[in-house]
Each structure stands twice: as C-alpha cells, then as structure tokens.
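# Build me a model from this:
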Amino acid sequence: MTTTVTVDDPRDLVAHLPYRLGFHPADSVVLAGLCRGPSGRDLVGLVVRCDLADLGHPAAGPALAATLGGHLLADGAYDVFAVVYLATSRRGVSRDERVRHARRALVDAMPWAASLRGPWFVGHEAFGHLDPCRCCAAGGRPLRDLETSVASAAFVADGRAAVRCREDLAVVRTQDTAARAAAARAGAQERRRVAAARAVGAAFRPPPAESAELCRLRQEHCDLWDSSLGEVPAHATLGRLLVALEDTRVRDAVLAATLAGGDVVARDLLPVDAVDLVLTVAPPPERDTIVAADRLACAVVAHAPDGAAAPALGLLSYLCWWDAAGARADVLAGQALQEQPGHRLAVLVREALDAAVPPPWYPQRHEH
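Coordinates of the predicted model:
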C-alpha cells in the first residue's frame, strides 16, 4: 500500500520510518535508501532495520553492513539516511560502544552514502542529530515533535499505525470464548461438507479430477469470502472461511483476486494458474483491497482454534510481503509455522524475506 507524503524537514523522515516498518524499533539501526525519482525529487526507497547488537558487533558488523549496502544499492539508493534507536539520552547513544562500531562499519561499507556521516537518533525522551549541530538542542528535540509531524499526520489520516514493538505485529486470538466456540462449530460442520464433496468424486473408478459438488462448494467458498470483505462477518462465517482457506485452490483464488485488485472476484480465478498470471502482470497493491482482505483474514485467525490458523496466517504473511511490509510478513509467517510446521506459503514468504526478494511490482514502483 502506498502512502505518498512530501516532506521538507528531516524530522518528517524520522517520523515516517516506524510507519514503514509497522512498529517502533528498539535497540536498532534503521537505514532508509534515498533514490532519485522521475521528477528529480528524492524518494525513500528500501527501508531496513537491524539489531544494534548485530551491526555494532566488532567482528560481524562490517559484513552485515556490506550486505545491507548491497541491498540498498540494488534498490537504486544514491544515499542512506540512518537512525539509531536506543532508550537513553543523546549522550548515552553517542557513547555506546555498539553505536561507534556500527557507525564505522556503515561508513566503511557505504562510502558513497554521504548522509551516513550525520546519523540521527531516537532516544527515550528526545531525537535529533547524533552529533552536535546547530538545528538541535543540546539534548535533542522532544519526541512529541515526531507525533505532530507532517508524516505522522498523513499516515494516521490514511489509517496506518505503528505498533509498540515488533512482537505486537502478531495476530492475537479473541478472548471471546463464545465467539470462538461458534466459529469452531461452524468450521467443523463445513469440514464435513468438504469431506463429503471429496468422497463423491472418490467413489468413482477411475475418479474424476474433481466432483461437480466440490467445484460448486469451492465457488460457494469464494463467494463467501468476497461477500464478507468490508463487512463484520458472523462468527460462524469466520469458522467456515477458515475451512475454505484450507483448500489451496480456494486460497490461491482469494490471494490472486486480492493481488489483482479492482473488481476481480475470487470465483473467477479458481483456475490453478491464476496466481501465476497475476504475478506475471505484477500490479502494485491497491490499498482498499489489501486492507479489506487483511482485516478479514485477521478476524478468521482471531476466531480460529489453537493450532489451526495456519491457512489464514499464511495468506496474511504473503499479502504483507506483497505490500512490502517485511517485518509483519516475517512475524505472521513465523506464527503460521508455529501452528503448522512446514506450511508451504509461510515457508515461501520466509525464503523470499531471507533472500531479500521484493514483490515483483516493487522494482517498477516509481513508474507506477
């Protein structure tokens, strides 16, 4: 999802970073690549976060900095804006040995990035240039200035939020036990319907590719998903949708329709090559479409029985990867793998993130 914000003050760039990550970093270094846009204005490209302990390690830090520099260059960065997040004072940040090692590693690895020599910090009460300067007070600027920045206001108005910490990106089960019980009952009943539809085809020898009943049920499940977008579904509906997403044909149709955006509906994309077709076209994410699918999938997860939410979590993690929300994609993929080790879609997301593979639309984002 793309939120376009024009800024003229570096504080707006600092304020922008947690919204790009989806959470407020801690004990971290965040790097934002600055790229040249078609009009000649600077654009914020790839944003990466790493643990201060890793980048500030005397032995391992330089190699990590070189890897990050390679990713930023590949994304088209000509400069890099760096922010250190550490819950202490400006003086405490500047005197931290890990920060000194990290700064040296970054400058050595990316000599082409002039702004790395003037990094910023976000502490427990203030933010600003890490080194003494004329624009920041001795202890830095008050954190409330970030909350009132142009960037923060724009993201909040667009419905974006940055959670307290990375762990908060996970989906939490609802505490409404009656709601979860209703969803579980509906899910169990729907699972019996699916089993019966599959059994109809298996009764013939040789069995057909799939029974007419199973085809009809898949179309029904796609329609149920589409009709539930933008609504507040009944608990029973959420239980049925969880079962629907257990069928990879239905899940892929839902995924492809969400990626395609516009007026595309899931039932029209039930053919097995639908996802490949959408990936080939590689449209950028449409905010309204992604948000609606995200909310519905989160509701399905929140009402799912313990250990059974991997189908919806895998879908969510892929949507986040497509939306270039890497941190949330990683957290949700981890949740899916905890509930179902080896879940294929979650594994694919993890592999893409580990290899720093962006969604296919991302390299052409400036053209969009």
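# C-alpha only now, for contacts and for neighbours.
Will do.
# What are the neighbouring residues in contact with the spatially most central residue of the chain?
Residue closest to the average C-alpha location in the chain (CA atoms, centre = their mean): Ala325, at 2.5 Å. By CA atoms under 8 Å, 6 or more residues apart in numbering, Ala325 lies in contact with Arg20, Leu21, Gly22.
# Leu17 now?
With CA under 8 Å, 6+ apart, Leu17 has these contacts: Val30, Ala32, Val47.
# On the C-terminal side of the helix or strand harbouring the first one, identify the next helix or strand.
Secondary-structure element containing Val30, defined by DSSP states H and E: strand 28-36. Past strand 28-36, heading to the C-terminal end, the next element that is a helix or strand (DSSP H and E) is strand 42-51.
# Can you check what angle separates that following strand from strand 28-36?
160 degrees (axes from the mean of the first three to the mean of the last three CA atoms, to 10 degrees).
# In strand 42-51, which residues are buried?
Using 16 or more other CA atoms under 10 Å as the test for burial, strand 42-51 gives Asp42, Leu43, Val44, Gly45, Leu46, Val47, Val48, Arg49, Cys50, Asp51.
# same thing with stretch 21-32?
Leu21, Gly22, Phe23, His24, Pro25, Ala26, Ser28, Val29, Val30, Leu31, Ala32.
# and the last one, what does it touch?
Okay, so that is Ala32. Counted by CA under 8 Å, 6+ apart, Ala32 has contacts Leu17, Val44, Gly45, Leu46, Val47, Val48, Val80, Phe81, Ala82.
# I would like the residues contacting stretch 63-83, please.
Taking CA under 8 Å, 6+ apart as the rule, stretch 63-83 contacts 14, 29-36, 45-46, 48, 54-55, 105-106, 109-110, 112-116, 119-122, 356, 363.
# Which element is encountered next along the chain beyond the top helix by length along the chain?
Counting residues, the longest helix found in the chain (DSSP state H) is helix 177-202. Using DSSP H and E, the helix or strand that follows helix 177-202 towards the C-terminus is helix 212-228.
# one more, for comparison:
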Amino acid sequence: MTSTDIPRLSVRSPGDLIAAVPYLLGFHPADSVVVVAMRGKRVTFAARSDLSDLAGPVDAGRPAAGAGGPVEPARHVAAVVARQLADRATVLGYGTASRVTPAVDAVCAALAEAGIPVLDALRVTDGRYWSYLCDEPECCPPDGRPYDARASEITAAAVFAGQVALPDRDALVAQVAPVEGTERTGLRLATERALRRRADLVDAAPAADLLGGRALRAASRAAIRVALRRYRRSERIDDDEVAWLSLLLTDLTVRDHAWERTDGRDADIALWTDVLRRAEPEFIAAPGALLAFAAWRAGHGALAAVALERVLTVHPDYSLALLLDDLLRRGVPPSRLDGWPAVRLSGLARRRGKGRRGTR
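Down below sits the predicted model:
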C-alpha cells in the first residue's frame, strides 16, 4: 500500500493512468490488481495486491471463494482505500482475463460496499487495455485499446521529476538483498572485530559504569552521528563502521536514538539501505526497520514493504518491524504520525518515569 507523494501529473485518459501507475508504486506491476484512489481531482493513494491473493487457486486451509476466498482480501483493500478518505477509485488488473476478471470483480464489489464509486475498471496486458465498465466499441473495442507508456507525457514528466519505476517487484527486492561474495566475507570478519571491540569497551569501563553502559551509549551516539553525517554528504561508512553500528543497534535504546533522527530524506534511506544490505543476518532487524520507517515517511511504501519482508523473514518477532508492517497493511498515511517517533518516545519516557526504571 503506497501513499503517493509525487509531483502532480495530469491524467486525462486511461492510457495516462496506466503510464502513471509504475511511478505511483515504484515498479511496473505484473499479475496484480492496483487500486488508484482519488480525492477530488488528485490521486492520493495506490494499493497493489497479487492476483494470487485475490483470485488464485484456493490454498490448503484457506476458505473457498463463496466462504471468503477472494472476498476477504478484496474487502481489506477496500477498507485501506476508504481509510485514505478517497471519494473515487479506478481498479486496474494486470494479467490474463481468466485470472484478472474475478479479482477485479471482487475488488470493485468491495469498493462499492465501502461506498467508494469506481470510475473505471481496466485489464492491462501486452500493451493493450480493456474496460470492464464500457462496452462502446468506438472507445473500448473488443480487442482492446493499444497504449504506449513510453510515449506518454506522464512518463516524461515523472522521469523529469526524478521518479523511478523499476522493471518489476523483484528489482525492488534486489535493492535490499544482502551483499555476497568477497564483500560478505569482509563483513563477517568486520563483525568479529566489532564483537571484540564491544567486549574490550565493556572490560575497560570503570566500576561505576555498570556493564559499560555509559561507554556503549557514548560510542553508539558517535557511530550514529558519523553515519548520518556521512550519508548526508553522499559518502559511505566502511565495513568496520557498518559492523559496529549494526551491533550497537541491537540495544533498543540505541535503536530508538537512531529512530528519532531518521526521517524520509534520501540520505536516511541510503544509509539504512546500505546497512541492511551489508549487516550480518542476526543484526539486520534494526537497520531494516529504520529503512522501512524512512521509506514510509517518504511515501515509498513498496520499498518499506520489501525491507520489512526481509527483516520479518529472519526476525519474525521484532516489534518495530511488526508495528510498521501493520501501519503499511492498514494504509496509514505518514502524515497521520507527524512528529513520530519523538512523540511516542517522549510519552514512553514519561510512562517509564511513573513506573519502574529501566522497564520496557
């Protein structure tokens, strides 16, 4: 689910909308249903679901269509769109008619049930589109209407504005995939050095500094400060710095310190993407969740989603990732949480002060 935050594009036809969708999502959809929601004349939101979730074969343990098969996922999509205060929507299905039609029908029915008028419902494949709501051969011929997204003014305007549409979702997943080969070997060695460095720091701490807590907090703040500064100068941190930072972030107070300083800036997205890709698997939870937060704040819901998928595959109980995953699935727009996480963390600090010190 993606809240759109792109420059205003003048969509005057179904072909224009089809050209705009990849820039709303960040990649070209396939085997998908996309709902483009509008408020007034402005596109405000785009939600995408896999056809397999909406109209695929019934999985073992999943109810058949008549008992909630594609209906429940469709209702979820409609509820997410309604949460954006949308007053109209267009539904686009990408794929063959046999798979797209039941999915589009289910989504359109769910939107109607939610009180959201459907302007049009389209099937898109192989450079053509068909309308489910128009049967006039002059505008909607039986063999479909051709379109060329590359020749669209929408595409030109999006590219000029710096928007990127990756070839498919797999290309987006690759952006957060772990580095491999000799680079991975170097990072494993750097992680071993980071573990020894932490042990040495704790051992060298004075007796008054219980378990080296103050020394570790000071080192953590310095590491975060250096990393943020470096990426805001379009520089990178080296392997030892990645390993050290990812290790320090396993402390939730350190993670929260980084979280308070993370926004939707390109530099923040670049930092946490880099650390997520380079950190060892046991240390990806915090950088992956911080990337998801930064991407979500910037309106890049698809990037946030793939970052969370990677985290939750390895760390299924990581609370911040679960929280952000829930926000994305419910389509909560970033504007609803302006000032977060500072507001949330200050509230947590007040509650801690009233209760036991050090609890979480």
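# is it true that Lys7 of structure 1 touches Ala151?
Quick fix: residue 7 of structure 1 is Val, not Lys. Yes: using CA atoms under 8 Å, Val7 of structure 1 is in contact with Ala151, at 7.3 Å.
# so what's in contact with the two at the same time?
In contact with both Val7 of structure 1 and Ala151: Leu13, using CA under 8 Å, 6+ apart.
# Among these two, which residue is more densely surrounded?
Ala151 (25 against 13; other CA atoms under 10 Å).
# Is the more buried one part of a helix or strand, or is it coil?
helix (DSSP: H, G, I helix; E, B strand; the rest coil).
# Now Ala274 of structure 1. Nearest residue, chain neighbours left out?
Ala256 (6.3 Å; CA to CA, 6 or more residues apart in numbering).
# Distance check, the counterpart of the one you found in structure 2 against Val254 of structure 2.
Counting by TM-score structural alignment, Ala256 of structure 1 lines up with Glu260 in structure 2. From Glu260 of structure 2 across to Val254 of structure 2, the span is 10 Å (CA to CA, to the nearest Å).
# More neighbours: which of the two?
Val254 (20 against 16).
# wouldn't the more buried one be in contact with Leu248 here?
Yes: if you go by CA under 8 Å, Val254 of structure 2 and Leu248 touch, sitting 6.8 Å apart.
# so Arg8 of structure 2 sits in a strand?
No: counting by three-state DSSP, Arg8 of structure 2 is located in no strand; its state is coil.
# Tally up the residues packed near it, please.
11.
# before we move on, what about Leu51 of structure 2?
24.
# Would you confirm that it contacts Pro29?
No: counting by CA under 8 Å, Leu51 of structure 2 stays clear of Pro29, with 10.8 Å between them.
# quick one on the thing from earlier: identify the contacts common to Val254 and Leu248 of structure 2.
Ser220.
# could you pull out the strands for the stretch 251-368 of structure 1?
With strands called from DSSP state E, counting those that start in this stretch, the stretch 251-368 of structure 1 shows none.
# With the stretch 51-200 of structure 1 instead?
Under DSSP E, counting those that start in this stretch, the stretch 51-200 of structure 1 gives strands at 79-85, 120-122, 126-129, 141-142.
# if you compare these, which one is most tucked away?
strand 120-122 (a mean of 27; mean count of other CA atoms under 10 Å).
# how big is the offset of it relative to structure 2?
With mean CA distance after the TM-score superposition for structure 1, strand 120-122 of structure 1 departs from structure 2 by a mean of 1.8 Å once superposed.
# and that strand, what does it pack onto?
Packed against strand 120-122 of structure 1, as judged by 3 or more CA pairs under 8 Å, 6 or more residues apart in numbering; DSSP states H and E, are the following elements: strand 79-85, strand 126-129.
# what about that strand, distance to the chain center?
Distance of strand 120-122 of structure 1 from its chain centroid, counting by CA atoms, centre = their mean, to the nearest Å, is 24 Å.
# Now do that strand: which range of structure 2 does it align onto?
So strand 120-122 of structure 1 sits over residues 122-124 in structure 2, by TM-score structural alignment.
# Other residues contacting that stretch?
By CA under 8 Å, 6+ apart, stretch 122-124 of structure 2 touches 90-95, 97, 100-101, 129-132.
# Pick out the most distant pair among these.
Within the contacts of stretch 122-124 of structure 2, Thr90 and Ala97 form the most distant pair, 17.4 Å apart (CA to CA).
# The residue nearest to the centre of structure 1 -> structure 2?
Ala325 of structure 1 maps onto His300 in structure 2, by TM-score structural alignment.
# measure that match to Arg265 of structure 2 for me?
11 Å.
# what's around the nearest residue to Met1 of structure 1 once chain neighbours are set aside, how many residues?
In this structure, Met1 of structure 1 finds its nearest non-sequential neighbour in Arg287, 4.9 Å apart by CA to CA, 6+ apart. Using other CA under 10 Å, Arg287 of structure 1 is surrounded by 14 other residues.
# Distance of Arg287 of structure 1 relative to Pro119 of structure 1?
From Arg287 of structure 1 to Pro119 of structure 1 the distance is 32 Å (CA to CA).
# what do you get for Ala253 of structure 1?
Ala253 of structure 1 is 45 Å from Pro119 of structure 1, by CA to CA.
# ditto for Pro207 of structure 1
In terms of CA to CA, Pro207 of structure 1 sits 66 Å off from Pro119 of structure 1.
# Compare the two (neighbour count), which wins?
Per other CA under 10 Å, whichever of Pro207 of structure 1 and Pro119 has more neighbours is Pro119, with 18 against 12.
# So the more buried one is in contact with Tyr85, correct?
No: at 10.9 Å, Pro119 of structure 1 does not count as touching Tyr85 under the criterion of CA under 8 Å.
# which part of structure 1 lines up with stretch 186-194 of structure 2?
With TM-score structural alignment as the criterion, stretch 186-194 of structure 2 aligns to 182-190.
# how many neighbours does Phe283 of structure 2 have?
Neighbours around Phe283 of structure 2, by other CA under 10 Å: 23.
# Which residue is the nearest non-sequential neighbour of it?
Ser246 (5.7 Å).
# for Val331 of structure 1, same thing?
Distances taken as CA to CA, 6+ apart place Ala170 nearest to Val331 of structure 1, at 6.1 Å, with adjacent residues excluded.
# For that neighbour, give its distance to Gly307 of structure 1.
14 Å.
# Likewise for Leu224 of structure 1?
23 Å.
# Equivalent analysis for Ala197 of structure 1, please.
25 Å.
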